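A.B. asks: following is a predicted model, sequence given first.
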Amino acid sequence: MAARIDHLVTSGTFSLDGGTWDVDNNVWIVGDDTEAIVVDAAHDADAIAAALGGRRLVAIVSTHAHNDHIDAAPALAARTGAPILLHGDDLPLWKQTHPERSPDAELTDGQVITVAGTELTVLHTPGHAPGAVCLYAPGLGTVFTGDTLFQGGPGATGRSFSDFPTIVGSIRDRLLTLPPETVVRTGHGDSTTIGAEAPHLDEWIARGH
C-alpha cells in the first residue's frame, strides 16, 4: 500500500521572548496502515496517538524547535518508543522547552527518511529558526515546510534566533526550485503550492518582514 498523508490540527500556545500566543498547529502523519512518521508533535500527544491508531511510529520529525512544534514530542516518544529527530542547530531552542530531555538523533541536510516505501529528503532551510528543515517527498508530490513557507509568504522572523534574509535565501534556493505543482503543507493554516508562491518572492523581499 502506498503511503498517504493524514492531517490533524492541535491547539495550544507558542511562547518566545517573554510573549505567549494561542496557536493552531498542523500535525502531519505520513505512512500506510503499518507504519508512519509524525511531522511536528504539537500540543496533544493523545490526539496524535489516536490518529496513529495501531501503526508503528518510525520517527517524530521536528521541522524546528519552537515550543508549539515540539511540546508533545517527549510524551509521544515515551508512549510509542519512536525517536525524536531535530536539526542540531535548533538545540538551544529545544532546551528552552525541554531542558531535561534531548532529541534522540540529529537531522542533517540531504538525509533521507523512508517510511512505507516513501522517501522524504531533509532540506535545511534556516531563517525562521537556525535548524529549521523542510521534508520533500517527491513520490507524494509534496513538501512539509513547517514555519519556513506559508500560503502568502515566509514564516515570521521578528523574534530571537530568526533572520529575514536567511529565510528568503532558504525559500529561494531550496523550495522555489522544486516542481511548481508541489503541494506545500505548512505548520499552520492552509496548504499552497510552490507554483502559487514562487511569483511573489520579490514582493516578500520588498516587504522585508
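C.D. replies: Thanks, I have it. Residues are numbered from 1 along each chain as shown.
A.B. asks: CA atoms for contacts and neighbours, from now on please.
C.D. replies: Fine.
A.B. asks: quick one, helices of the protein?
C.D. replies: Counting by DSSP state H, the chain has helices at residues 45-52, 67-70, 73-80, 91-97, 164-170, 194-197, 201-207.
A.B. asks: can I get the ones you listed in CSV with distance to Asn25?
C.D. replies: Below are the helices of the chain laid out as CSV (distance: least, CA to CA, whole Å):
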stretch, distance to Asn25
helix 45-52, 12
helix 67-70, 7
helix 73-80, 14
helix 91-97, 17
helix 164-170, 20
helix 194-197, 21
helix 201-207, 23
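A.B. asks: please identify the deepest-packed of these.
C.D. replies: Mean neighbour counts were taken over the helices of the chain using mean count of other CA atoms under 10 Å, and the top value, a mean of 25, falls to helix 67-70.
A.B. asks: what about the strands in the protein?
C.D. replies: For the chain, applying DSSP state E gives strands covering 4-16, 19-31, 35-39, 56-61, 84-87, 105-107, 112-115, 118-124, 133-137, 142-146, 149-150, 153-154, 183-186, 192-193.
A.B. asks: take a look at this one as well, against the first:
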Amino acid sequence: MIEHLVTSGTFSLDGGTWEVDNNVWLVGDEHEVLVIDAAHSADAIAGAIGDRRLVAVVCTHAHDDHVNQAPALADRYQAPILVNPAEAPLWEMTWPDRAPDAELTDGQVLKAGGVELRAITTPGHSPGSTCLYAPALNVLFSGDTLFNGGPGATGRSYSSFDTIVASIRDRLLTLPPETEVRTGHGDSTRIGAESPHLQEWLDRGH
C-alpha cells in the first residue's frame, strides 16, 4: 500500500529560500508504515499515519525541505530517523543538535507491512542521496535524484551534475522500464519514459 501527501513550505540553501511543494510517501499496511521524507507538516503526516506503528522516518536526502519534520514525527511515534551518513553536512545545517538514529546504507532492506524497500545510493543531487526500490510493487521512490523530465537540480552546494547522471545511468535506468518513479516533487514518471533522454543529459554536462 502506498499513500501520498503533498505538503508545502520552503527550501533554503546557499543563502536563498524558495517556496516548494513536497511529495511525502507512506508505505505499509493497516498496521505499520514507513514515511519517506517528512516534509513541512508533522500534523498532516501524523494524520495519515493514524494509530499505525511508524517503523521509521526515511530521508532520501537531507535538504531541509525533506527533513524539517523528521525529528517531530520520530519523537511522536518513537521511531528512528534513517539518513545516509554522507548527508551529514546537510543534515547538520537543519539539525545541528539532533543526529539521525541510524544509517541508511546502499543495499539495506527496509520492511513495513509486508513491503520490502531496498536502498539504492544515488549521489549527485547531494552526497548521500538514496532511492528506495520496492520490487514487488514495481515502484521506485527517487527523492530528488530523478524527476518526470530528468535529473534533479545540481547547481548548489554538495551537488554534481556528472555524478547524478552517472547515478541515474548506472543505478536507476537498469531497473525494469515499467518501474513507476514516485518523485520528491511533482508528477510521477516511469523508468522507461526517462531512459531515452540519457544521451541528452550526458551532452548537457559537456
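C.D. replies: Great, that's in hand. Not measured: the values here are computed from a predicted model.
A.B. asks: out of the helices of structure 1, flag the one nearest Val112 of structure 1.
C.D. replies: Nearest to Val112 of structure 1, of all those, is helix 164-170, at 18.8 Å by CA to CA.
A.B. asks: for the closest one, grab the matching residue range in structure 2.
C.D. replies: The counterpart of helix 164-170 of structure 1 in structure 2, counting by TM-score structural alignment, spans residues 161-167.
A.B. asks: adding distance to Ile70 of structure 1 and mean neighbour count, write the strands of structure 1 out as CSV.
C.D. replies: Formatted as CSV, the strands of structure 1 follow (distance: least, CA to CA, whole Å; neighbours: other CA atoms under 10 Å):
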stretch, distance to Ile70 of structure 1, mean neighbour count
strand 4-16, 10, 15
strand 19-31, 11, 18
strand 35-39, 10, 24
strand 56-61, 9, 23
strand 84-87, 9, 24
strand 105-107, 14, 18
strand 112-115, 19, 18
strand 118-124, 18, 21
strand 133-137, 14, 26
strand 142-146, 12, 25
strand 149-150, 18, 26
strand 153-154, 20, 20
strand 183-186, 15, 25
strand 192-193, 23, 20
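A.B. asks: any chance of JSON lines for those, columns distance to Lys95 of structure 1?
C.D. replies: Converted to JSON lines, those look like this (distance: least, CA to CA, whole Å):
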{"stretch": "strand 4-16", "distance to Lys95 of structure 1": "12"}
{"stretch": "strand 19-31", "distance to Lys95 of structure 1": "17"}
{"stretch": "strand 35-39", "distance to Lys95 of structure 1": "19"}
{"stretch": "strand 56-61", "distance to Lys95 of structure 1": "16"}
{"stretch": "strand 84-87", "distance to Lys95 of structure 1": "12"}
{"stretch": "strand 105-107", "distance to Lys95 of structure 1": "14"}
{"stretch": "strand 112-115", "distance to Lys95 of structure 1": "24"}
{"stretch": "strand 118-124", "distance to Lys95 of structure 1": "20"}
{"stretch": "strand 133-137", "distance to Lys95 of structure 1": "18"}
{"stretch": "strand 142-146", "distance to Lys95 of structure 1": "19"}
{"stretch": "strand 149-150", "distance to Lys95 of structure 1": "24"}
{"stretch": "strand 153-154", "distance to Lys95 of structure 1": "25"}
{"stretch": "strand 183-186", "distance to Lys95 of structure 1": "24"}
{"stretch": "strand 192-193", "distance to Lys95 of structure 1": "32"}
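A.B. asks: indicate which one of the ones you listed is closest to Leu93 of structure 1.
C.D. replies: strand 4-16 (9.4 Å).
A.B. asks: tilt between that closest one and strand 118-124?
C.D. replies: Counting by axes from the mean of the first three to the mean of the last three CA atoms, to 10 degrees, strand 4-16 of structure 1 lies at 30 degrees to strand 118-124.
A.B. asks: so what does strand 4-16 of structure 1 touch, helix or strand wise?
C.D. replies: strand 19-31, helix 45-52, helix 67-70 (3 or more CA pairs under 8 Å, 6 or more residues apart in numbering; DSSP states H and E).
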